[in-house]
Each structure stands twice: as structure tokens, then as C-alpha cells.
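[1] Model the following, please.
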Amino acid sequence: MSKKIFSGVQPSGNLHLGNYLGAIKNFVELQNVKENQCIFCVVDLHAITVKQEPKELKKNIRETAATFIACGIDPTKSIIFNQSMVSAHSEAAWILSCVSRIGWLNRMTQFKEKAGKDKEKASIGLYSYPVLMAADILLYDATHVPVGDDQKQHLELCRDIAQKFNNDFNVQNFLKVPEPLIQKQFSRIMSLKDGMKKMSKSDASDLSRINLTDSKEEISNKVKKAKTDTLPLPENVEALVERPEAENLLGIYASLKNQNLENSINEFKKQNFSEFKKKLSDALTEKIEPISKEIKRLLNDEKYLDSILLAGSDKADKIASKKIKEMKELVGF
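    Now for the predicted structure:
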């Protein structure tokens, strides 16, 4: 069955292995299913929910587009665009925010985590961000949305908003209620320095992550210094309980090799970490080094990247402007 897939990535700069294995690798696989129609958005409107340096944001938008392409997303097969170039996103977000309920947004755990203790100082944008995310998805009649654990709650909200709009305006199935596409394995890549923390660009230590722009030497150095424990590698999955660093490194290797965790464990059981780390470093270099070189090549051709984003935004606008026109008519505008 054909799927219409929508997903977005924030242009935060310096995308890393967690972004690749947890999302972008899956995007490429979804795109390569002939029946699927894929729309991948650089969500720059979401990025400004926290203060951005304008020049840096512009650079990061191009870098995210370059990363999509370098990882294998093909602009002739998929739509790649940046959100702010399609005005329907902002218009639909406002209409849907008038349908959404404060109680729904108050339940969003991600806002509580990002706003911290002083919620009064957080922006309204950070609070209402999930409504904009719903608009992003619903404008394209997406049937499926790839989500990680941290976005499942937002997709549930999107489904609630779609159903309420349809009920309020008595238009069954006008806004399509999307299904989640949950990556069951390796959707959450952890820090190389702490197997209990998600790999993140915001971590103060660059040694905590493999950046998609890292060189062979940088990858090798980071893997060597990655935190492990004193035991040999386990004989089975059950033995990984309370060994988060071992589980994370074996999971990364398994994902890179497109095999399940059990196969990776069988390959290295009872070995010490130094031998395994050599193999992991080789697997990472084989996958990341070509991506890194291609990102750097593409970043030297800003005109090409801008042309891809412009062409993608034109295609996205044709779809979204039709939907927003219909939404406005239903509302009474």
C-alpha cells in the first residue's frame, strides 16, 4: 500500500550519528519504496522557538539540506524544502491553534523538559510548537509520520487536532488522521560518554557524539575514548541489562551493518572492547566518511542548495496552498 510520508528535521547545525541512525537512514529507506511519496522539511519555523543567530540559522538550513542529500535523500524522488518558504504552515498553525485546547498542550512533557523550572520565561512559540507540527503534517494529507519516542505524544496531539477540526466543521476525513511509523530498533542513539543520555548536539563534550562531518581520525579517536565497562562483551541480549554503554555501542554497530542486535552480540561475544572498537570504528568510517565529504562538497555550492530548497518549496506550496484554501473556506474566511 502506498504511503504519503511527512517528516521534519530542525536546522540546529552539526547533525550527528543519532540523527542519522534514528531518523535520516529510515527516511532514505522509506523514499526507496517505489509506492511511497515522501516530503522532508527543514523545520526552520520550529528552530526559532529558541533564540537563533540569523546568519547561523541560514547556514544551518543549508547544512541540513546538504545532510539530507549526502545521506541519500534524492530531491528528484522526494520533496526537500524549508518550512518558512511555505506560508500555509503559519496560517494553518493559527487556525488549528484555535481548535486545540490548552489542556492538551499542558500535557506535553517535552515543553516541561525544555522550559525547565521557569516556565514563565519560555516563549509562547515553545509552548504551542506541537500545533505547528500538526499543521506541518496535516497540510500534506500525510498518512504516515516517522516518529521517535520523544515525538509520539506530539503525533497523538496531531491526531486529536485533526479529529476535532473534522468534527467542528462537520467534514469527515478532511484532515487525514496520520499513523505513526515507529522505528522499533536503534531509534534512540545514546551518548558515547553516558549510555543513559541521548546523543545530543547540546552536550558540552564533542566526544559524546559522532558528527556527520567528522573525519576518519575524529571518528577513530571518539570511538577509542567511548565509555565502556570492565566486563567482556556479553553472550546474549539479556546480559546487556544494566550495561547501557555496551548496549549502545553494539546497537550502533548493528544498525550500521543492517543486522539485529543478536547477530552483533554473536559476532563479538566474550571479546574485549578494544577489538570490538576497532571494528566499530571501521564500520562508522565506512558509512560516515563519504557522507562527511559530500556534506562539505555541497556546502561549497550554496547556489545548488538554495535551488533545491526553492524547487522543493514550490512543490510543497502547490500542495499546501490548496489545503489551506479549503481550510479557510470551511472556517468561513
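[2] Only C-alpha atoms from now on, for both contacts and neighbour counts.
    Fine.
[3] First-to-last residue distance for stretch 171-182?
    Start to finish, the residues bounding stretch 171-182 are 29 Å apart (Cα to Cα, to the nearest Å).
[4] Can you point out the buried residues in the helix or strand where residue 307 lies?
    Secondary structure from DSSP states H and E places residue 307 in helix 302-331. Neighbour counts over helix 302-331 (16 or more other Cα atoms under 10 Å) mark 305, 308-317, 320-321, 323-324, 327 as buried.
[5] which one of those residues sits closest to residue 10?
    Nearest to residue 10 among the buried residues of helix 302-331, counting by Cα to Cα, is residue 309 at 14.6 Å.
[6] Name the nearest residue to that closest one, ignoring sequence neighbours.
    residue 81 (4.7 Å; Cα to Cα, 6 or more residues apart in numbering).
[7] that's a helix at the one you found, yeah?
    No. Residue 81 is assigned strand when assessed by DSSP: H, G, I helix; E, B strand; the rest coil, not a helix.
[8] and it, how far is that from residue 308?
    Distance, residue 81 to residue 308, by Cα to Cα: 8 Å.
[9] same deal with residue 56?
    Applying Cα to Cα, the value for residue 56 to residue 308 is 19 Å.
[10] residue contacts, residue 82?
    41, 42, 43, 44, 61, 309, 313 (Cα atoms under 8 Å, 6 or more residues apart in numbering).
[11] so which helix or strand takes in the fifth one?
    Secondary structure assignment for residue 61, by DSSP H and E: helix 54-71.
[12] mind listing what's buried in that helix?
    Buried residues in helix 54-71, counted by 16+ other Cα under 10 Å: 57, 60-71.
[13] and for comparison, fold this next one:
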Amino acid sequence: MKIFWNRTLHRFCSTKYFSTHATESISKYPRRIFSGIQPTGAIHLGNYLGAIAQWVKLQNEGENIILSIADLHSMTLPHDPKKLRTNILEMTATLLGCGIDPTKTVLFQQSTVPEHTQISWCLGCICTMPRLSHLPQYKEKSKDLKDIPLGLFIYPVLQAADILTYKATHVPVGEDQVQQIQLSQELARMFNSRFGDTFPIPHAIITGSEYARLRSLRDPAKKMSKSDPDPKSRICITDKPEDIVRNIKKAVTDFTSQVTFDPEERPGVSNLISIHSFVTNEPVDKICRDVQNFNTGQYKLIVADAVVEYLRPIQERISHYLSDERHLLEVLKNGQEEASEISSKHWEEVQHKLGLKFKIRKQEKIKTHG
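    Alright, predicted model coming up:
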């Protein structure tokens, strides 16, 4: 996978470091990056470039990364247990196929490390209901629900625990996701203020704005999303070639046949050019010059062919890993052991700070006379 990424990462995976409280020093804590991904279905091209590519790049730069397959978060809404088990293994194979190296990155299944839920409970005891009810994620996910599961309401606390359990100093997020770690920052400050310095204040690593250019194929006014009920709205990295071709052929464009890049006036065609640029590592201007004699219908086929070829080696690696379930389970087990070694030490510290753990003092021997 490292060979495959060399060509594209330099241009499309550049990062800038951002903090809402940049004056707070985290130099006393070793630099550690944490991120997670829910096993809730296939990864689309936007996820791949905006998240997984970011992790691979940081990994290959020698960063200390802990990566969680967040299965507990995928239970906040009704789920099929059998499907969840399948999704966990498929996500593991996908991450490995995309370049995550378990000898360089700690890759594990969230629910196998109990410190996540233990520290989540402790953080939940200092968080307030009004604070959680104002979170935009909760409002968005609960707007169509009559009965709201408690897990959906408190999952941001578990999200904060995921980060703080490892004393992570940085979390990769998109520009529209910065608010998701703000609660983690607040809870870290509250805990430190009440019980003594324990957690670093996690900072966000903001991915480049290029990823925001990937839009829905059916509605280019929206971002490409795996939650869109229309499967033709996205390109998943495990899609069959014929499905990729079909989805791109049906992509919404406009009535102008010429291929030009204008995201404001021609978002549909511009989205296809962006996708083409990502998978070929060619500048947008060059692409437009090269295809100036093609109409949009013909151009869609060019884009489809480029995407199919780009994803082919990734799909082959994913299929290889999926054929060896024992290896996938071994990767997760090894990752769990590495994660637990770190989290257990931090949990013990939290227990002492909260008065949950006693320090046993050695009794002095009483000398007797007589």
C-alpha cells in the first residue's frame, strides 16, 4: 500500500494543525494521535481520501497512532448483531487494504478495551444534560426519532473517553468536525480542574479542504455520504467496476456538453473533474484541456475508467484480507493487547484521582518486649 500512496498523498493529504485553544501547551505529554471509525458499511471515496488517507500518511511519517474500530458507537441506533460482526471484520480488512500497517499503528476493536466505557462513566458524571442536548450531532440524529435511545444522547461522552483514555494529544478531523472534539477538550479541563492534572487537552488536526470537493453524484449540493439512502449517490471503494461505471454514468450534471470546472455554476461536472483529479493526481486545468473535445457523456466514461483502475489494487488487497479471517482476528487481538497496555495505566491513575482505588500502605512491624 505504501507504494500505491506515494503518488497521491503528498498533494491531497496535506494537513494543518489547529486548536481552539492554541496557547495551551501539551508538550508535557508525548505526542499521540487517536482516531476511530464506525463499522457501519462500505467506505466511499470521500471517506477514503479525507480520513483513511490521512491516517496512512501520518502512520508513514512515523507518528504514534491509535486507531479504533468504534463498534460501541455503531450501537446507538438499532442494529443487527450478525451484520455488526461482519462489518467489524470487513472494516478491519478495508483498513489493512488501504494501507494501515498494524506493526506501525495500534488497530483494535473498541469494545474489547473496557477502559473506554469505564472512563466514559467517570466523564459522564461531570458532564451535564444541557451541554449534551445542545450538540448538533444529537439534534441531527434524533430529529426523526420518537423514542431516543440513551446511548445516542451520551455517545459524545464515550467519544471523549475514546480520546482521553489514551491521553491523545491530537485528533484528525475535517473542518466541519472540529466541534466534535470540543466536548473532549471541555471534559479534560473540568476533570483536571477538579481532580488534578490528568489529561492533555486534545488538539484537532484539520485535513485539507480538498476533500470537501467530493459531492453526491445524485445531488452535488450535498457532500458524498454513506448515510444517503440512494447508493448511486456515491462511489464505495469496494464497489464492483460495473457499479462504479453505472453510478458515474448516472451522475447529475447539466445541459452544457462542454467539460469545464466551475463548482458554483456547474457543481455536477466539477464534482466529476474533482474525482478524476484525485484518482489520477492530475491538475484540474490539465484535465479540462485534455478532454476539451469530449462532451460530458463521453467524459463520464473516462472518469469511470480512471476510478476503476485506481480502486482495483485496493480491492484486491481487501479481498485477500477477507479470505483470512484468522489473520484479521489476530490483528485485532494484538491491537487490543497494545491498547490495553496503555489504557489500563491511565485508568488506574483516574481511579486514584477519583478515590476509587486505595493505596495500600505497608504495615510497620510492632516490636514486642518481654
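[14] Just the TM-score for the two chains, thanks.
    Laid over one another, the chains give 0.91 as their TM-score (TM-score structural alignment, normalised by the length of the first structure), with 326 aligned residues with a Cα RMSD of 2.1 Å.
[15] Let's have the buried residues of helix 54-71 of the first structure in CSV, adding distance to residue 109 of the first structure.
    Formatted as CSV, the buried residues of helix 54-71 of the first structure follow (distance: Cα to Cα, whole Å):
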residue, distance to residue 109 of the first structure
57, 26
60, 27
61, 27
62, 30
63, 29
64, 26
65, 29
66, 31
67, 29
68, 28
69, 32
70, 33
71, 31
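[16] quick one: which of those residues is nearest residue 147 of the first structure?
    The closest of these, once distances to residue 147 of the first structure are taken by Cα to Cα, is residue 68, at 16.9 Å.
[17] Report the contact partners of the residue in the second structure that the closest one lines up against.
    Here residue 68 of the first structure is matched to residue 95 in the second structure, going by TM-score structural alignment. Residue 95 of the second structure sits next to residue 52 when contact means Cα under 8 Å, 6+ apart.
[18] So residue 95 of the second structure versus residue 332 of the second structure, what's the distance?
    Residue 95 of the second structure sits 12 Å away from residue 332 of the second structure, going by Cα to Cα.
[19] hey, where'd the strands end up in the first structure?
    4-9, 37-42, 79-82, 144-147, 179-182 (DSSP state E).
[20] any idea what residue 204 of the first structure aligns with in the second structure?
    Using TM-score structural alignment, residue 204 of the first structure sits opposite residue 229 in the second structure.
[21] Report the separation between that match and residue 11 of the second structure.
    Computed as Cα to Cα, the residue 229 of the second structure to residue 11 of the second structure distance reads 32 Å.
[22] Looking at those two, which has the bigger crowd around it?
    Taking other Cα atoms under 10 Å, residue 229 of the second structure and residue 11 do not tie; residue 11 has more neighbours (12 against 8).
[23] what's the matching residue for that one over in the first structure?
    Using TM-score structural alignment, residue 11 of the second structure pairs with nothing in the first structure.
[24] what's the nearest residue to residue 11 of the second structure if we skip its chain neighbours?
    residue 281 is the one closest to residue 11 of the second structure (Cα to Cα, 6+ apart), at 7.8 Å.
[25] what ranges do the helices span in the second structure?
    Per DSSP state H, the second structure carries helices over the ranges 2-12, 45-47, 53-60, 81-97, 115-124, 129-133, 136-142, 150-164, 179-195, 241-249, 267-280, 284-290, 296-322, 325-354.
[26] and for the last one, what span of the first structure is it aligned with?
    With TM-score structural alignment applied, helix 325-354 of the second structure matches the range 302-331 in the first structure.
[27] can you check the second one too?
    Helix 45-47 of the second structure corresponds to residues 17-19 in the first structure, going by TM-score structural alignment.
[28] which outside residues touch the matching stretch?
    188, 189, 190, 199, 200, 209, 210, 211, 212.
[29] re earlier: the strands of the first structure into JSON lines, with extra columns for distance to residue 276 of the first structure?
    Listed next are these as JSON lines, based on distance: least, Cα to Cα, whole Å:
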{"stretch": "strand 4-9", "distance to residue 276 of the first structure": "32"}
{"stretch": "strand 37-42", "distance to residue 276 of the first structure": "35"}
{"stretch": "strand 79-82", "distance to residue 276 of the first structure": "37"}
{"stretch": "strand 144-147", "distance to residue 276 of the first structure": "30"}
{"stretch": "strand 179-182", "distance to residue 276 of the first structure": "29"}
